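**Q** task: produce atomic coordinates for the following.
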Amino acid sequence: MLLNYLNLRNGFSHVMTQITEGSAVSPTNGANDEPSSKRKVAHCFDQGYIDQVRTANVIVMVGLPARGKTYISKKLCRYLKWIGIKTRVFNVGEYRRTEAGASDAVHGANANFFSPDNAEAQRIRAECARRALEDMAVYLGAGGGNVAVFDATNTTRMRRSTVVEFCEGKGFRCFFIESLCDDQKIIDSNITDVKINSPDYKGLMTADQAKEDFEKRIENYKAQYEPMCENVDSNLSFIRVINAGKSFFVHNVMGHVQSRVVYFLMNIHLLPRSIYLTRHGQSEYNEMNRMGGDSPLTEDGRRYAKALGEFFDHEHIGELRIWCSQKIRAAQTANQIASHAANIEYWKALDEIDAGICEGLTYIDIAQRYPKQTEDRTRDKYHYRYPSGESYEDVVSRLEPVIMELERQTNVIVVAHQAILRCILGYFYDRPLMEIPYLDTPLHSLVKLTPRAYHCDSTVYQFDVETGKWTEQHRQLALCDSPI
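**A** The predicted model follows:
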């Protein structure tokens, strides 16, 4: 019944063979899974993978307001784009605000606008949904997209039938994600943290007025809400996410993309936590400008590792896990912070990009011996694969189980390498794939990521290995042109 990483060996088109039609499933917690270093992931960027996403997919959100639909939409979009599936979110609320401009009656739509008795408002909302669907069709057609996320309440069967008919007419495959929540703490938190700061209310009402109005809006939707049902909706494909992922109900999943969506949704949570990312300290090969290898730390590298241990002595982080690559330089760095976790977990998936025939060479050697390879890599650094080695695209593929685990965990420190951290940062910052090989990840720095509902906060700590001190910097992720 559980989705685990071993499913990946046979490809995601077969993932759902372990979930029977209409199965209720609870999320895994990671503690009972196979050890991280033994997990394997199939390469998902071959021709077979491309074939499985040739049918355009529409992900249709369903649920009352303040149930996390937009959060799920954005997070899912980020994940699918990161694994190479062209995805875009079409939020009907944004169309409504654009349609009405600055009109108080619609742009700052109060609860009455969402009343089932307000015929004019229903007409406007239906028109906005139609426009979003039309734009979605253009994106999936001439726009070359693979997946569109239709982010709206879609609370009635009539509205969902309209969406299904539209998609079937265009040859799109439909999948519904219904977010259900009866946990009042989660609902109140969502209203307070997100909705009262939405464009519908910001600058137009006080926080208390916005909260009161939004609660009335929810009641208006409740009056007409028809939840999805495996009997009435037996011909549809859907997953019900219950109370922010405490449990799930999966029904009639079809195809590769839908399987990937289910896999992802069952591994995310909303609990507050921080993720720390650092490269190993300077290694002997770093000092010599050589690629890859498995050399130990230099004196400066050891100083950084010691300073890193002192940093976490000051942080006092609870429930901390340490993940490390299997390379000597990373292990030596992680050993200095080992006292802050029960043990160090070594992941083969966190090893540096395999430079193939270029392993151990200096960058000057590579340019002189392999000028054609150097030219090809300069032209397309993301897709370029070292002879007998890897590309950044390959690294993203093998890092997918790492990302899933990061989504499931609490506080984690990842000690790895430049290409690895670039791929992880590219995911959390939702950067275009072609930018990933250029993300700046200097030695002797630590990145702290704090995932939020709609973005990811970050703090960078830069270490001075001579003094053992560090400085805190709040800055945007920069691009750089490094040889790796």
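**Q** alpha carbons only for contacts and neighbour counts from here, please
**A** Noted.
**Q** would you map the helices across the stretch 201-350 of the chain?
**A** 207-222, 255-265, 284-287, 299-315, 328-335 (DSSP state H, counting those that start in this stretch).
**Q** as JSON lines, those helices with distance to Tyr363 and mean neighbour count would be great.
**A** Listed next are these as JSON lines, based on distance: least, CA to CA, whole Å; neighbours: other CA atoms under 10 Å:
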{"stretch": "helix 207-222", "distance to Tyr363": "57", "mean neighbour count": "17"}
{"stretch": "helix 255-265", "distance to Tyr363": "38", "mean neighbour count": "21"}
{"stretch": "helix 284-287", "distance to Tyr363": "11", "mean neighbour count": "18"}
{"stretch": "helix 299-315", "distance to Tyr363": "21", "mean neighbour count": "19"}
{"stretch": "helix 328-335", "distance to Tyr363": "20", "mean neighbour count": "24"}
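**Q** and the ones you listed as TSV, adding distance to Glu400?
**A** Shown next, in TSV, are these (distance: least, CA to CA, whole Å):
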stretch	distance to Glu400
helix 207-222	37
helix 255-265	10
helix 284-287	27
helix 299-315	27
helix 328-335	20
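**Q** nearest to Arg321, out of these?
**A** helix 328-335 (11.1 Å; CA to CA).
**Q** list the contacts of that closest one.
**A** For helix 328-335, the surrounding residues in contact (CA atoms under 8 Å, 6 or more residues apart in numbering) are 279-283, 294-297, 301-302, 304-306, 322, 324-325, 344, 415-417.
**Q** can you tell me which of these are in strands?
**A** Among the contacts of helix 328-335, DSSP state E puts 279, 322, 324-325, 344, 415-416 in strands.
**Q** one more, please, to line up against the first structure:
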Amino acid sequence: MLVALFHHAPPNIDGTRLKQFDQSTVTSRKGSQAPTPPQAVKGIGKKVAKPDYSESKIVLAMVGLPARGKSYLSNKLMIYLKWLEYDVKVFNVGQLRRTRAKQKAQQSGIKEDHSASFFSHNNPEATLSRERLAEDSLEMLIKWLKDGGNVGIHDATNSSRERRAKIEARVNKEPGMTLIFLESVCDDPAVIAANVALKVSSGDPDYKDFSPDKARADFLRRIAEYEKVYETITEPHLSYLRITNVGREVTVSRINGYLSSRIAFYLMNLHLKPRSIFFSRHGESQYNVEGKLGGDSLLSPRGMEYSKALPALIKENIGDQPLTVWTSTLRRTIQTGENLQYTKLTWKSLDELDAGVCDGMTYEEIEHAYPDDFANRDEDKFNYRYRGGESYRDVVLRLEPVIMELERQENILIIGHQAILRCLYAYFHYLPQEDLPYIKIPLHTVIKLTPRAYGCEEERYPLPITAVDTHRAKPRAAQPVAQASSARQYFAPEDQAA
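**A** As a prediction, this is how the structure comes out:
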């Protein structure tokens, strides 16, 4: 058995994926004149097909005591993989239990007792009920994979060798399905206490009629019941990851294949340290004023004014905490950050969406030169790739290393471009692809995101410096709005409640 053990080191700001900011090496990537399309070019691009992930079938079974971060890990993984266009769903046994109990109470008037005694293995009737819930949830998951899903996450304690053996035996009956166990171990008293506090203070229906002190005491008794029978993964033949204290230490055993390895690498980069992620577009550029796409133009006078005002706003929010500034390699982002007294790093991956033959043109010029393609892009902006350039789908794929590094880091300010920040914003707010290209990211505004256990909080700070509005609304549709929420879901979706 091959086992890899990883310990998290302090955030690496000198990694090979990052290039140290150096003003002296900044050069123009593209000329400032609009290109003249060759006469033979009849269109500006084509739609990009979604990758075929139909062969990917993974059952990811969680393992761990209550209040150890299982739901946090499963939720984060779901968001990441769905951002990369895999079809992922979490099947949470606790949600299924509460949903069925609610239905039973509505139909028969009988309210089940789900206090700590329900989770005791000395309670045969409740133990049988919990086993059936876990089995039913797994059956729903497997059916969903057969119907086209890629990764089904079985979010339950799965805390005994007997339970894991049953899961293994059931999945082995399905050809082409891979089983991975993900164990979340936590022995940090502060983290456990915070998870317990979140559980009893966030509206959990199990404790609807409990006082906070009584709810906490009962939940601790529930944990104690599970501890009596808990068995960490030691089965040598299983494929598994063990994550200790949410990323401080990771053990990887028998993980094979592209998607399985991708999952492992992502989970190894997560942490729970408090942090803020700031997004800002570059200051207004000369091309913004002229209504042109792309290019490598300098800032306008108003953009320079924003560059000078930005440090005070960031300092007001970050105080004396450390902060790293990331920019693209284009001059307008580097100029915007030149007055910030923090470590600065440039990413080629943060360069703006490449408009190909349309680089340096206005939307009016594009519509006149390529009317059919202009209309087609409006119909499916996420998938449309400029001739010689990129689609939003292409940008999402090249931003994956940025996401990985963002998950590892603490306080970060990204000075970027409209399309780039839309893609990153959609990841943190779990927005659908069809809305992604229309997210409003205005100039001269700082967006502050604060990741939480079950979502992301947001604040916006517009500076009173006039700038052109470069936003183009989604044709014939409402403007997408992020529903910033850090609330946990307690009931199963309709398709998982039957």
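**Q** what TM-score do we get after superposing?
**A** Here the TM-score for the pair of chains, by TM-score structural alignment, normalised by the length of the first structure, is 0.86; 437 aligned residues with a CA RMSD of 2.3 Å.
**Q** picking that back up, distance to Thr471 of the first structure and neighbour count added to the ones in strands among the contacts of helix 328-335 of the first structure, as CSV?
**A** CSV is the format used below for those (distance: CA to CA, whole Å; neighbours: other CA atoms under 10 Å):
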residue, distance to Thr471 of the first structure, neighbour count
Arg279, 17, 24
Ile322, 22, 21
Cys324, 24, 30
Ser325, 26, 25
Ile344, 26, 19
Val415, 19, 28
Ala416, 21, 28
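**Q** closest to Val89 of the first structure out of those residues?
**A** Ala416 (32.2 Å).
**Q** ok, that closest one touching Tyr276?
**A** No: if you go by CA atoms under 8 Å, Ala416 of the first structure and Tyr276 don't touch, sitting 10.9 Å apart.
**Q** element containing Ser73 of the first structure, please.
**A** helix 69-82 (DSSP states H and E).
**Q** swap in Glu165 of the first structure?
**A** Using DSSP H and E, Glu165 of the first structure falls in helix 157-170.
**Q** the helix or strand that that helix is followed by to helix 157-170, inter-axis angle?
**A** Downstream of helix 157-170 of the first structure, the first helix or strand assigned by DSSP H and E is strand 173-180. Interaxial angle of strand 173-180 of the first structure relative to helix 157-170 (axes from the mean of the first three to the mean of the last three CA atoms, to 10 degrees): 160 degrees.
**Q** in the second structure, point out the residues matching strand 173-180 of the first structure.
**A** Using TM-score structural alignment, strand 173-180 of the first structure lines up with residues 178-185 of the second structure.
**Q** name the residues that touch that stretch?
**A** By CA under 8 Å, 6+ apart, the residues outside stretch 178-185 of the second structure that reach it are 57-65, 68-70, 168, 171, 232-233, 238-246, 255.
**Q** burial of Phe248 of the first structure, as a residue count?
**A** Neighbours of Phe248 of the first structure under the rule other CA atoms under 10 Å: 23.
**Q** apart from its chain neighbours, what residue comes closest to the counterpart of it in the second structure?
**A** Counting by TM-score structural alignment, Phe248 of the first structure lines up with Val250 in the second structure. Spatial nearest neighbour of Val250 of the second structure, chain neighbours left out: Ile243 (4.6 Å); criterion: CA to CA, 6 or more residues apart in numbering.
**Q** check contacts around that neighbour.
**A** 182-185, 249-251, 268.
**Q** 10 Å - rerun?
**A** 5-6, 69-70, 73, 182-186, 249-252, 264, 267-268, 270 (CA atoms under 10 Å, 6 or more residues apart in numbering).
**Q** which among those count as buried?
**A** Buried members of the contacts of Ile243 of the second structure, scored by 16 or more other CA atoms under 10 Å, are 69-70, 73, 182-186, 249-252, 264, 267-268, 270.
**Q** out of those residues, which is nearest to Asn150 of the second structure?
**A** For those, the nearest to Asn150 of the second structure is Ala264 (15.7 Å; CA to CA).
**Q** residue in the first structure matching the closest one?
**A** Match for Ala264 of the second structure (TM-score structural alignment): Val262.
**Q** for Leu80 of the first structure, see how far away the residue nearest to that match when sequence neighbours are not counted is.
**A** Take Val262 of the first structure and drop its neighbours on the chain: the residue closest to it by CA to CA, 6+ apart is Ile239, 7.3 Å away. Distance, Ile239 of the first structure to Leu80 of the first structure, by CA to CA, to the nearest Å: 17 Å.
**Q** more neighbours, these two?
**A** The neighbour count for Ile239 of the first structure versus Leu80, taken as other CA under 10 Å, is higher for Ile239 (24 against 20).
**Q** to which residue of the second structure is that one aligned?
**A** Using TM-score structural alignment, Ile239 of the first structure pairs with Leu241 in the second structure.
**Q** quick one: its match from Lys348 of the second structure, how far?
**A** In terms of CA to CA, Leu241 of the second structure sits 32 Å off from Lys348 of the second structure.
**Q** also His237 of the second structure?
**A** From His237 of the second structure to Lys348 of the second structure the distance is 42 Å (CA to CA).
**Q** just the buried residues of the lengthiest helix in the first structure, please?
**A** As assigned by DSSP state H, the longest helix anywhere in the first structure is helix 119-140. When neighbours are counted by 16+ other CA under 10 Å, the buried residues of helix 119-140 of the first structure are found to be 121, 124-125, 127-133, 136-137, 139-140.
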